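Undergrad: Curious how this folds, go ahead:
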Amino acid sequence: MPGLLPIKTYNPMISIMLQSLVMVLIIPLFQKKNVFSILAGLVVIGFSWRLLFLGNIAINHALTGFQFVQLQSLSNMIQFVFLYGIIESLVLALSLSIMLLTKQRFNFIFKPSMILSISSFAIAILLNVIL
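TA: Sure, this is the predicted structure:
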């Protein structure tokens, strides 16, 4: 975005890419019909991309010296990973519940697939490299 520090544009971009990567890796858990595996997948999604993002900003901090709020204290790190991860997992679980409840009434045409997820991730990387 014009006028912003490059790091302010880079952080949302990398977080979206990390979320996509985690989704590509976690989708096989959703293929199972076991409720426990689906809920475990939601929790893993909420925590894992945040841990990867913390690693990314730690590297950025070491290279650039830019001060990230998430790295300023241990409580900020715990809040970012665990508290926000739990909130994200709850929102995802609520969304999944709504989807399952409405799926009985409506027939959705779109069905998630591994090929679509991987290709979307590849396109996101390609566009970030090109643009």
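
Undergrad: going forward, measure contacts between C-alpha atoms and count neighbours the same way
TA: Will do.

Undergrad: Show me what counts as buried in the host helix or strand of residue 26.
TA: Secondary-structure element containing residue 26, defined by DSSP states H and E: helix 6-31. Across helix 6-31, burial judged by 16 or more other C-alpha atoms under 10 Å covers 14-15, 17-24, 26-27, 29-30.

Undergrad: run this one through as well so I can compare:
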Amino acid sequence: MDSHVGLDYIVDNPDYCVKLASALETACPSVKKRVVELLSALCVYSQDGRQRAIDTLHTYQERKGERYRLRVVVHELQKATTEDYQTALLAFINCLVISTPVLKDRIRIRNEFIGLKLLPILNELR
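TA: Alright, predicted model coming up:
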């Protein structure tokens, strides 16, 4: 998905969020890593792409009956066994926060991560 065509396709087709959320349910870390990398790319590609990444997290949240939309990211980071996957998850967190254009919304996302106990997990990764 290094091309604009592929990213445009995802941005233009909101139904693709269901496919990405389904891929996050797999037990295969390499597949999850690819999905997280794609979500990161969407965040930095455009605001519509960022919204597709958020929509994917919402879809996953609804499918799994989670209370918080960002829980999957924090949970995956906590249980990740490879540095590559941890790096991809941390990059996604950064992309999600940095690509949020409104400061108030950026702070809200950051606080969501903090509320999900991201900081202690980050301290354990050292």
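
Undergrad: TM-score for this pair?
TA: Between these two chains, after superposing, the TM-score reads 0.27 (TM-score structural alignment, normalised by the length of structure 2); 55 aligned residues with a C-alpha RMSD of 4.6 Å.

Undergrad: returning to what we had before: for residue 76 of structure 1, state which of the buried residues of helix 6-31 of structure 1 is nearest.
TA: Proximity to residue 76 of structure 1 was ranked across these by C-alpha to C-alpha; first place goes to residue 15, at 17.2 Å.

Undergrad: contacting residues for that closest one?
TA: Applying C-alpha atoms under 8 Å, 6 or more residues apart in numbering, we find residue 15 of structure 1 in contact with 49, 53.

Undergrad: go with 6 Å
TA: By C-alpha atoms under 6 Å, 6 or more residues apart in numbering, residue 15 of structure 1 lies in contact with nothing.

Undergrad: For it, give its distance to residue 21 of structure 1.
TA: The span separating residue 15 of structure 1 from residue 21 of structure 1 equals 10 Å under the rule C-alpha to C-alpha, to the nearest Å.

Undergrad: Skipping adjacent residues, who's closest to the residue nearest the centre of structure 1 in space?
TA: Note on structure 1: the residue nearest the mean C-alpha position is residue 19, at 2.5 Å, using C-alpha atoms, centre = their mean. Across the structure, with C-alpha to C-alpha, 6 or more residues apart in numbering as the measure, the residue nearest residue 19 of structure 1 apart from its sequence neighbours is residue 49 (5.5 Å).

Undergrad: which ones are touching residue 95 of structure 2?
TA: Shown here is residue 95 of structure 2, whose contacts under the criterion C-alpha under 6 Å, 6+ apart are residue 40.

Undergrad: switch the cut-off to 8 Å
TA: When the contact criterion is C-alpha under 8 Å, 6+ apart, the partners of residue 95 of structure 2 are 40, 43, 44.
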